[in-house]
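>>> The sequence isn't on hand, but the structure is:
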């Protein structure tokens, strides 16, 4: 069995694009050269913070992306290979705008609060990715938001518990919490599935701000 590890570390520079939801977008990320040290930090709040959790990586739409609970985005290479089969085209690491392309880690069913240790760096699973117009425009696939949502292969947004430096190939040690609330269930809750939302809210596993956001969204849906 393959040791879970980081296959690729990806960063991007913000550039203007017709499909960008902000003034620029850095969704088109590319791998850093193998062996290059990349500093991982807690970027602070979404508004007024440093943006990305990786030094050198830009955030184009700071209103909706970046910040402490979206500091690092990870996507499984195994899921990208599944998408390659579905779309009939190559999806190199970084294509989905992910900072970390992983091998041997189930980012689809990662549990909320799951801890990843990458050497001295410690990350924590926070929320799933919710696809947006920028992602749709970047992929250029008709109905992409619906296809991505239906597949439920969301990838994982992580916060930075302990900062440090990582390199390509670093091993990932996963510590799973004692509950069964995963990113797929959280994603369905965020998309309006009331039964899923009741389970997620009842488990009390979300960050307080994320819990309040979901509770408000569901309350409005039930009115």
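Received, thanks. Predicted model only: the values in this text are computed from it and were never measured.

>>> CA atoms for contacts and neighbours, from now on please.
Fine.

>>> gap between the two ends of stretch 134-151?
18 Å (C-alpha to C-alpha, to the nearest Å).

>>> Next, the buried residues of it.
For stretch 134-151, burial by neighbour count (16 or more other C-alpha atoms under 10 Å) applies to 134, 135, 136, 137, 138, 144, 145, 148, 149.

>>> now these as JSON lines including secondary structure?
Shown next, in JSON lines, are those (DSSP: H, G, I helix; E, B strand; the rest coil):
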{"residue": "134", "secondary structure": "helix"}
{"residue": "135", "secondary structure": "helix"}
{"residue": "136", "secondary structure": "helix"}
{"residue": "137", "secondary structure": "helix"}
{"residue": "138", "secondary structure": "helix"}
{"residue": "144", "secondary structure": "helix"}
{"residue": "145", "secondary structure": "helix"}
{"residue": "148", "secondary structure": "helix"}
{"residue": "149", "secondary structure": "helix"}
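
>>> another one to put next to it:
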């Protein structure tokens, strides 16, 4: 039986440019810090207009053009950051905290499979792979072991390939159209985490 399409909402859209930053005691380029976009943003084959990736060996390209993250995990990160002493207990995490381009509501990693399609009013994006954390996540989150927390929780988000260019805007709804349903984001992420 084919799964029925489900609906979700695009809570916010973020972009960022590559810039030098001190990470782990040395200066390196990063485009991790994203800021919200007001209005519409163009979606091109290699990602959102105005967005950059600093290390194209691990981010960007056609299969990793856009990074999406579930808003539902923000409560977890708010608590973890408060426990680490880098934020207050009631501080709302800023949009794009995880370096994501799209903050989504209504769609978790357990709901998403490679090849699923997110159909927005003016563009379509295909789920391509989970996001695997690196040491830059620790620096961006402000505490050591943030990347380990992502691995342990499985709250990784996922990359999207652009299937139909167009535009996106915060507040839009999207439809998840099931693909072949052979490998889930959660399964793929956990298999790599076990290595």
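That came through, no problem. Values in this document were obtained by computation on a predicted structure and should not be read as measured data.

>>> Closest one to residue 114 of structure 1 out of the buried residues of stretch 134-151 of structure 1, please.
Residue 114 of structure 1 lies nearest to residue 149 out of the buried residues of stretch 134-151 of structure 1, by C-alpha to C-alpha, at 22.0 Å.

>>> per the alignment, that closest one corresponds to what in structure 2?
In structure 2, residue 149 of structure 1 lines up with residue 151, judged by TM-score structural alignment.

>>> List the contacts of stretch 80-99 of structure 1.
With contact meaning C-alpha atoms under 8 Å, 6 or more residues apart in numbering, stretch 80-99 of structure 1 is reached by 8-11, 26-31, 54, 72-75, 77, 100-101, 135.

>>> Next, the contact list for the residue positioned nearest the centre of structure 2, please.
In structure 2, the residue lying closest to the centroid (C-alpha atoms, centre = their mean) is residue 68, at 3.0 Å. Contact analysis of residue 68 of structure 2 by C-alpha under 8 Å, 6+ apart lists 100, 101, 102, 103, 104, 157, 158, 159, 160.

>>> and of those, the nearest to residue 45 of structure 2?
Nearest to residue 45 of structure 2 among these, counting by C-alpha to C-alpha, is residue 160 at 10.6 Å.

>>> give the contact list for the closest one.
63, 64, 65, 66, 67, 68, 125, 126, 127, 128, 129.

>>> can I get those residues in a markdown table with secondary structure and distance to residue 166 of structure 2?
Shown next, in a markdown table, are the contacts of residue 160 of structure 2 (DSSP: H, G, I helix; E, B strand; the rest coil; distance: C-alpha to C-alpha, whole Å):
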| residue | secondary structure | distance to residue 166 of structure 2 |
| --- | --- | --- |
| 63 | coil | 17 |
| 64 | coil | 17 |
| 65 | coil | 14 |
| 66 | strand | 13 |
| 67 | strand | 16 |
| 68 | strand | 17 |
| 125 | strand | 10 |
| 126 | strand | 14 |
| 127 | strand | 17 |
| 128 | strand | 19 |
| 129 | strand | 22 |
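
>>> From the contact counts, what lies against the longest strand along structure 2?
If you go by DSSP state E, structure 2 has its longest strand at strand 6-15. Helices and strands touching strand 6-15 of structure 2, by 3 or more C-alpha pairs under 8 Å, 6 or more residues apart in numbering; DSSP states H and E, are strand 35-36, strand 102-105, strand 166-169, strand 173-177.

>>> For structure 2, just list every one of the helices.
For structure 2, the helices defined by DSSP state H cover 74-83, 135-141, 146-153, 185-193.

>>> closest to residue 111 of structure 2 out of those?
So among the helices of structure 2, helix 185-193 is nearest, using C-alpha to C-alpha, at 8.2 Å.

>>> re the thing from before, okay if I get the helices of structure 2 as JSON lines plus distance to residue 117 of structure 2?
Formatted as JSON lines, the helices of structure 2 follow (distance: least, C-alpha to C-alpha, whole Å):
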{"stretch": "helix 74-83", "distance to residue 117 of structure 2": "24"}
{"stretch": "helix 135-141", "distance to residue 117 of structure 2": "27"}
{"stretch": "helix 146-153", "distance to residue 117 of structure 2": "24"}
{"stretch": "helix 185-193", "distance to residue 117 of structure 2": "13"}
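
>>> Out of those, flag the one nearest residue 43 of structure 2.
Of all the helices of structure 2, helix 185-193 comes closest under C-alpha to C-alpha, at 22.8 Å.

>>> follow-up on the earlier one: okay if I get the contacts of residue 68 of structure 2 as TSV plus distance to residue 54 of structure 2?
Below are the contacts of residue 68 of structure 2 laid out as TSV (distance: C-alpha to C-alpha, whole Å):
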residue	distance to residue 54 of structure 2
100	14
101	14
102	18
103	20
104	23
157	19
158	18
159	16
160	18
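
>>> Now flag whichever of those is closest to residue 52 of structure 2.
For those, the nearest to residue 52 of structure 2 is residue 101 (10.4 Å; C-alpha to C-alpha).

>>> re the thing from before, among the helices and strands packed on strand 6-15 of structure 2, which is the most enclosed?
When the helices and strands packed on strand 6-15 of structure 2 are scored by mean count of other C-alpha atoms under 10 Å, the highest mean neighbour count falls to strand 102-105 (a mean of 25).

>>> Having no further points to raise, I will conclude here.
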